[in-house]
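generate coordinates for the sequence data below:
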Amino acid sequence: MKPLVSAFNAWTCIAISLFAIVILSVIGSMFANGHHSLMGSDEDPEDGGKVAAAVFGAVGVYGVFLLFCGCQAFVHRRQSRQGEIALR
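Predicted coordinates:
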């Protein structure tokens, strides 16, 4: 199998996805619980549950990115270890 992205891009995507999953999970849980720093003002959203659902949807998208880039990094690592034969 040939990788679609470079090894650097795959590992960068993994790092960014992990960071986004952690940060967005914290923000989503704060909206879900109605934390006063996010829901205490008049300009804040009325329904924190709907906002939390949207944020957790973004967490799912980043989870898919993490899975894809993890597979790409695995393919790069396998190629570098086994010396894949290239037919020209």
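
rest of the way, CA atoms for contacts and neighbours
Noted.

the residue nearest in space to the middle of the chain: which element?
The centroid of the chain falls nearest to Y62 when counting by CA atoms, centre = their mean (2.5 Å). Using DSSP states H and E, Y62 maps to helix 48-82.

what's the answer for G34, then?
Counting by DSSP H and E, G34 is part of no helix or strand.

which residue is the nearest non-sequential neighbour of it?
What sits nearest to G34 in space, not counting adjacent residues and going by CA to CA, 6 or more residues apart in numbering, is G48, at 6.1 Å.

next, count neighbours for the one you found.
Neighbours of G48 under the rule other CA atoms under 10 Å: 20.

now show me the structure for the sequence below, then we'll compare the two:
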Amino acid sequence: MKPIVSAGNAWSCTVVSVFAIIILSIIAVLYRSEHEEFPSQDPKGVSGTIFTAVIVYAAFFVCCGLQGLLHVRESRRGAISLS
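Sure, this is the predicted structure:
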């Protein structure tokens, strides 16, 4: 299987996804616990929406991480890179 995106894009997407998962999870937990700094009329709905974004970033993490690992595997075989 060949990688679709470049190695730099794959690894940067992976790192951004990790940080997004961590930060959005913390914000969603704060909304769910009805923290005073995050006022909302529907805190459960807001936290549910944020957790949906966390799931999307988790999918990005998996896909981009696999693309990065494909680049690592390809470079170990001695493939010539034109990029």
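
just to revisit the earlier point, what does the residue nearest to G34 of the first structure correspond to in the second structure?
Counting by TM-score structural alignment, G48 of the first structure lines up with P43 in the second structure.

for that match, give me its contacts.
Listed by CA atoms under 8 Å, 6 or more residues apart in numbering, the contact set of P43 of the second structure reads 31-34.

so F60 of the second structure sits against V16, correct?
No - using CA atoms under 8 Å as the test, F60 of the second structure is too far from V16 to be in contact (9.4 Å).

which of these two has more neighbours?
F60 (18 against 13).

so the more buried one versus P39 of the second structure, what's the distance?
F60 of the second structure sits 29 Å away from P39 of the second structure, taking CA to CA, to the nearest Å as the criterion.

try S47 of the second structure
From S47 of the second structure to P39 of the second structure the distance is 12 Å (CA to CA).

mutual contacts of the two, please.
Shared contacts of S47 of the second structure and P39, counting by CA under 8 Å, 6+ apart, come down to Y31.

out of the two, which sits in the busier spot?
Higher neighbour count among S47 of the second structure and P39: S47, with 22 against 10, using other CA under 10 Å.

residue contacts, the nearest residue to that one once chain neighbours are set aside?
Of all residues not flanking S47 of the second structure in the chain, A28 sits nearest, at 4.5 Å (CA to CA, 6+ apart). Each residue near A28 of the second structure by CA under 8 Å, 6+ apart is listed here: 46-48, 50-51.

return the mean post-superposition distance for whichever helix or strand S17 of the first structure is part of against the second structure.
Element membership of S17 of the first structure, judged by DSSP H and E, is helix 7-32. Helix 7-32 of the first structure, aligned to the second structure and superposed, deviates on average by 0.3 Å (mean CA distance after the TM-score superposition for the first structure).

next, the angle from that helix to helix 48-82.
Computed by axes from the mean of the first three to the mean of the last three CA atoms, to 10 degrees, the angle separating helix 7-32 of the first structure from helix 48-82 equals 160 degrees.
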